[in-house]
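**Q** Got a predicted model here, sequence first, then my questions.
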Amino acid sequence: MATMRRIIRSMAQRYLGNLFEKADIAVDGQRPWDIRINDQRFYETVVAGGSLALGESYMDGWWDCQALNQFFYRLLKQGIDRTYCQKFPALIGKMKALLCNRQNRRRAFQVGERHYDAGNDLFALMLDSSLTYSCGYWRRAETLEHAQQAKLDLICRKLNLQPGMRLLDIGCGWGSLALFAARNYGVEVVGLTVSEEQAHLARERCAGLPVEIRLQDYRELDTTFDAIASVGMFEHVGYKNYRAFMRVVQRCLAGDGLFLLHTIGANSSVRCCDPWFDKYIFPNGMLPSIRQLGAAIEPLFIMEDWQNLGVDYEKTVLSWYRNFEANWERIKRRYSERFYRMWRYYLLSVAGGFRARHIQVWQLVLAHHGTSRGYRSIRCPQCVA
């Protein structure tokens, strides 16, 4: 038995070594993106379990890497995620996505409980002061604070918000857009979230402003708004619900109103999330593709504008990571070492994915019948440093 185990481990070691070599990654090398193996079980476990095992073995301390973002950039740039054979956890995820609606009403609040309720203290120390948990806009910004203010202003200008209008924010988070739009554009806002922690803090932050924060699933909406935005929420909707989501927006958007959708996007169509991210970070999540978005929109809306902000997200996530590392000592008593390694793996793998252009960020502006005078694409916000 011991001899067989050694043979299996040796084969797994050669197999992974060849994969890493194609991405210019060395095992026990000296460069920041090289990996150091701390537990020899790493090899056969990762070969058998794929991306789920890779993430879990890092959380367990079986391997380390000084620059995880560069490690993932090299893997994804080489397309190893496409050539590496499918593993059992990934196949199970695909079967679940095909056989059931993983983002139905009954499961809608799971991501809030598992991710967004992780702790307001954690997010407050990681994000900028506006608590904006989506891609910043760095065209003229030098800091995370300015990048997020610029992104919020860009959204408001794209929606052509005017004093007295009613704005619906689907997936309002901690109220960053609601707060910004109410203060700077004089609009009334209804914000929706599936996180109790987010709803509690958002209500505190928006006190005294014409802002209502609801703990509510988007499918329960039935009132009309002058403009609608959804920023960083569509990743939780699921491909079986894309059309239903768009029908809700169509039902709730005034005849001449605009809808802005801000979402992370995939380069190809999928039906489920990476197994590690599904288990530990965003349960039931998945990224839409251009084809999936187009099918959901047609023929409900006219697409007035489509902007790709993907290159800005690497800088945003690395800013979050630096804040997380700088403030970890202040909050680590509430969290385990395994959580620390999980969160580090999450942030830096995402940064590597954006650098490799493996994933994108899109802002779409949609209208019922198109604006009569045409839509003027806006790329430069007014609120910049």
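**A** Great, that's in hand. Numbers count the residues shown, from 1 in each chain.

**Q** CA only for contacts and neighbour counts going forward, please
**A** Noted.

**Q** what residues are up against I228?
**A** Contact analysis of I228 by CA atoms under 8 Å, 6 or more residues apart in numbering lists L167, L168, D169, I170, V249, L253, G257, L258, F259, L260.

**Q** A further structure is provided below for comparison with the first:
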Amino acid sequence: MTSDTSIGPIVLPDTRARHIVEQLLKNSGVALNGNAPQDLRVYHPDFFSRLLHQGTLGLGEAYMDGWWKCDRIDEMAYRLLQHGLGERAHTPSERLMYRLQAGFFNLQSRARAYIVGEAHYDLGNDLFERMLDPTMCYSCGYWKEASTLHEAQQAKLELACRKLQLEPGMRVLDIGCGWGSFAEHAARHHGVEVTGITISREQAELARQRCQDLPVTIELKDYRDLEGRYDRIVSIGMFEHVGHRNYPTYFETVAQQLVPEGLFLLHTIGSNNSEISADPWINKYIFPNGVLPSAMHIARTSEDHLLLEDWQNFGPDYDPTLMAWLENFDTHWNEVAANYNERTRRMFRYYLAVCAGAFRARHLQLWQVVFSRYRPRRYDAPR
């Protein structure tokens, strides 16, 4: 894995803004212009005022602009979150603006559903093929008995299949199928027929290629336009794009598509609290209009439609998953560098490293939740 090495003189402006930032960092384990891997090395005199005025948006954009560097951004983020700077890093105006937008507008409406696909997932299959493992899973792996990223992703897919109790000939719906990782695995190893939907054209095209010899259909479609009935439904890494205003519609749609004795598995990143918010930098550059659900959001909005059978949290497994993606990204960047620019490289490095630190600090969770419509017998989930 490459690190950020110095490319210019350290800037040490003796300003009020710098003093405030130093006080915020005090006892966090992160120093300004220090020698430890997690320390910030500042190269622009306006960094401190930008950070205080723009919060996490300013921090991320300043990194993309080359204003600061850090050998281990993941460790920096971990220490800052452990120090309690997570909320303080968001300016009041940032929080207020998002709450107003989310309160008055449906940021994840049908008309806006394809924005995240175009902005992130359609960025380039060449980049994601080098960052991910051969399964093309773009979600948390399951590292309980795995020692490599590929083993962890295969274990995650198989865990989902076992929780769904798949049997040959079943009809399975994959909501947010990505590049077809679950669809391919379930069809190939469990003999089921899979219909996958995605809002990304690039994902749909590659998923069709990967599954062309299997009973798999990939459609470019929003979940609100679904029709048909399925024995099993799965959704891995898509619920983060649904939005709190649409949770009731989402669970109602799932219940309508599921046969009476069917099972539904929801795999999603989760928030520790129920406040409707989003990190401004992530919202702008990585997942536009995304919002993380809390446990209460999921339980409350699903209870009128589905029976909650099982809930598993393996959030700490996202840390090694993200670090493995970062290592792949760094290792193979030169193979695709001609198709992108340096700012994109820094954007992806920052995104992967900061998120790894957030999961390491248990600031974020990863849940697999199993639902049924009606189960006359006991459900025992594998682990």
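**A** Yep, that arrived. Computed from a prediction, not measured in an experiment: that's the story for all the values here.

**Q** on that earlier part again, out of the contacts of I228 of the first structure, what pair is the most spread apart?
**A** The span of the contacts of I228 of the first structure, defined through CA to CA, is set by I170 and G257 at 15.3 Å.

**Q** Look at the counterpart of D213 of the second structure in the first structure and tell me its secondary structure.
**A** The pairwise alignment with the first structure assigns D213 of the second structure to G208, based on TM-score structural alignment. Classification of G208 of the first structure by DSSP: H, G, I helix; E, B strand; the rest coil places it in coil.

**Q** again with the one 5 residues further on
**A** Following three-state DSSP, the label given to I213 of the first structure is strand.

**Q** how close does the closest residue to it other than its chain neighbours sit to F123 of the first structure?
**A** Nearest non-adjacent residue to I213 of the first structure, counting by CA to CA, 6 or more residues apart in numbering: G191, 4.7 Å away. As judged by CA to CA, to the nearest Å, G191 of the first structure and F123 of the first structure stand 19 Å apart.

**Q** which of these two has more neighbours?
**A** Per other CA atoms under 10 Å, whichever of G191 of the first structure and F123 has more neighbours is G191, with 26 against 19.

**Q** ok so, going back, how many other residues sit next to the match of D213 of the second structure?
**A** So G208 of the first structure, with other CA under 10 Å, has 8 neighbours.

**Q** Also the one 10 residues further on?
**A** Here the neighbour count serves as a burial measure; for Y218 of the first structure (other CA under 10 Å) it reads 20.

**Q** can you pull the contacts of the aligned partner of it in the second structure?
**A** Matched to the second structure by TM-score structural alignment, Y218 of the first structure sits across from Y223. Contacts for Y223 of the second structure (CA under 8 Å, 6+ apart) come out as I175, I197, Y250, T253.

**Q** Checking the third one next. Helix, strand or coil?
**A** Pointing back at Y250 of the second structure there. helix.

**Q** Identify the residue of the first structure aligned to it.
**A** Using TM-score structural alignment, Y250 of the second structure lines up with F245 in the first structure.

**Q** can you tell me how far that match sits from L144 of the first structure?
**A** 31 Å.

**Q** same check, this time on E212 of the first structure
**A** Using CA to CA, E212 of the first structure is found at 27 Å from L144 of the first structure.

**Q** surely F48 of the second structure meets R18?
**A** Yes - between F48 of the second structure and R18 there is a contact under CA atoms under 8 Å: 5.3 Å.

**Q** tell me the secondary structure for the closest residue to R383 of the second structure other than its chain neighbours?
**A** Spatial nearest neighbour of R383 of the second structure, chain neighbours left out: L159 (7.1 Å); criterion: CA to CA, 6+ apart. Three-state assignment for L159 of the second structure (three-state DSSP): helix.

**Q** Helix, strand, or coil at the residue mapped onto Y133 of the first structure from the second structure?
**A** When the second structure is aligned by TM-score structural alignment, Y133 of the first structure is paired with Y138. Under three-state DSSP, Y138 of the second structure falls in the coil class.

**Q** State the number of residues packed around Y138 of the second structure.
**A** 20.

**Q** returning to that earlier point: so F245 and L144 of the first structure - more neighbours on which side?
**A** Set F245 of the first structure next to L144 and count neighbours by other CA under 10 Å: L144 wins out with 23 against 19.

**Q** counterpart of the more buried one in the second structure?
**A** In the second structure, the residue paired with L144 of the first structure according to TM-score structural alignment is L149.

**Q** residues contacting A278 of the second structure?
**A** Residues in contact with A278 of the second structure (CA under 8 Å, 6+ apart) are Y98, G290, V291, L292.
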